[in-house]
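Sequence and predicted structure, then a few things I'm wondering about:
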Amino acid sequence: MAIASVTAVALCSGAWLLRSGAETHAPPQPSAAQGASPGAGDQGHAAPALRHSPPERIRIPSIRVNAPLMGLGLTPQGSLDVPPPEQKNLAGWYEAGTTPGERGTAIVAGHVDNAEGPAVFYDLGALRKGGTIEVDRRDGGTAVFTIDSVEVYDARSFPDEKVYGAATRPELRVITCGGGYSRTTGYQGNVVVFAHLTASRAG
């Protein structure tokens, strides 16, 4: 999966914080306790992989996310394109890659805010290990993922292979902006949620 490490740069302007001077209202960031333990990615029950079927909606009940998904491609620079920022309750998935529920690594990305205020993944950094993410698929089924860890990375040291690399089981990455915030450059990094398929429901 050849996605450049500048994947979520366009997600990260922090236009709302910049306009309102609302640094005190910055989105939640994951604590060290929500990070991955050594070898954690290899532990825990994993459900059998599902067949290819594009995703249509992502739901994360604990942070009240219920959003449609659009297909995303790559920009000429090799970074992941992003949903239109004016549509705050819209996320996207990398449609040239794995569909959520298939064997491999599926990628979902969305804005943390826009010029008007919080957007779809504003509270992503508040997620905890063991939480649930559900993805409704075009075949009528639902892929249910369990969160393994919630990490925050500085943009200058974004771990491409860890986030985008191939997986032997069905895994999901959900990405938005995070880390420090600068009034001149916006957010300084990304929040990444790592999850794996633990159940599925037929349509």
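Thanks, I have it.

C-alpha from now on. contacts and neighbour counts both.
Noted.

Now do the helices in this protein.
For the chain, helices defined by DSSP state H occupy the ranges 15-20, 160-164.

and the shortest one, how far out from the chain's middle?
Its chain's C-alpha centre and that of helix 160-164 lie 13 Å apart, by C-alpha atoms, centre = their mean, to the nearest Å.

want to compare, so here's the second one:
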Amino acid sequence: MALFGILMIFKPLNGPQASAPLPPRAAAVPRPAGARPVPSQAPSAQAGPTQSESAQAEPSEAEPSPSEPVLGFSPPTRLRIPAIGVDAPFTQLAAQASGEITPPAADDQNLVGWFNGSVSPGEHGTSVVIGHVDTKTGPAVFVGLSELPQGSEVEITRDDGVTVTYVVDTIEAFAKDRFPDDLVYGESDDAQLRLITCGGAYDRNVMDYTENVVAFAHLESWQDED
């Protein structure tokens, strides 16, 4: 198998908003037992209660504003994607002076990297996770990413013991020389996740793949270790 390459130009997360709208969200899936739902970011399409209904309604605790953090900062420690058999530890990745993100170790088939210039999983914003599609010795952790079904769950355990669950909205493939930095890395008003690997054909002239595969996902729920 060819050595996987995944150096991508990074657009700062405090830069301009995405130049194109994010993909539509998939239908909600059942939450795991004991999970806390993420407050809806979209206004309700239903009409408001009548005056008599409002008078009879019991007072309720106000839901958090979409602008408030869902969770605080905590680095990720474990990634699980049951639909494609992923169960892998994390390493932290940093951007080079050139703006490219250093990928995970090329000789580890079961390792994913969290880009530490992005928010931690569960926080408002865009969290970025990168993994290899293959190595010199065989398939790697994200070999099945391009086939991940819409609506699949992505579970990330954090250092604080909280497990966050994202739901996959869509999978897209982009030519590396036309990679949409703002769309993939751009700011978000809610909690988003990007899973990134290589795809397309392997170009032996440059020893790299021609495309990047990106899974777009949104935060569905979280639960404490307790």
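Yep, it's here. Keep in mind that this is a model prediction, so the values were computed, not measured.

TM-score for this pair?
Counting by TM-score structural alignment, normalised by the length of structure 1, the TM-score of this superposition works out to 0.78. Behind it: 170 aligned residues with a C-alpha RMSD of 1.9 Å.

ok so, going back, how about TSV for the helices of structure 1, with mean neighbour count added?
What follows is the helices of structure 1, written out as TSV (neighbours: other C-alpha atoms under 10 Å):
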stretch	mean neighbour count
helix 15-20	18
helix 160-164	15
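
Out of those helices, flag the one nearest Asp123 of structure 1.
helix 15-20 (14.8 Å; C-alpha to C-alpha).

List just the one of the helices of structure 1 that sits closest to Gly178 of structure 1.
Among the helices of structure 1, helix 15-20 comes nearest to Gly178 of structure 1, with 12.5 Å by C-alpha to C-alpha.

Trace the closest one over to structure 2 and give me the residue numbers.
Aligned by TM-score structural alignment, helix 15-20 of structure 1 falls on no residue of structure 2.

re the thing from before, how about JSON lines for the helices of structure 1, with distance to Ile63 of structure 1 added?
Output for the helices of structure 1, formatted as JSON lines (distance: least, C-alpha to C-alpha, whole Å):
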{"stretch": "helix 15-20", "distance to Ile63 of structure 1": "20"}
{"stretch": "helix 160-164", "distance to Ile63 of structure 1": "22"}
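
of the ones you listed, which approaches Gly44 of structure 1 most closely?
Among the helices of structure 1, helix 160-164 comes nearest to Gly44 of structure 1, with 18.3 Å by C-alpha to C-alpha.

mean deviation of that closest one from structure 2?
By mean C-alpha distance after the TM-score superposition for structure 1, the fitted helix 160-164 of structure 1 averages 0.3 Å away from its aligned residues in structure 2.

thinking again about what came up before, of all the helices of structure 1, which one is nearest Thr184 of structure 1?
Ranking the helices of structure 1 by proximity to Thr184 of structure 1 (C-alpha to C-alpha) places helix 15-20 first, at 8.5 Å.

Give me the three-state assignment for the residue of structure 2 most remote from its centre.
Residue farthest from the centre of structure 2, counting by C-alpha atoms, centre = their mean, is Ser52 at 43.5 Å. Under DSSP: H, G, I helix; E, B strand; the rest coil, Ser52 of structure 2 falls in the helix class.
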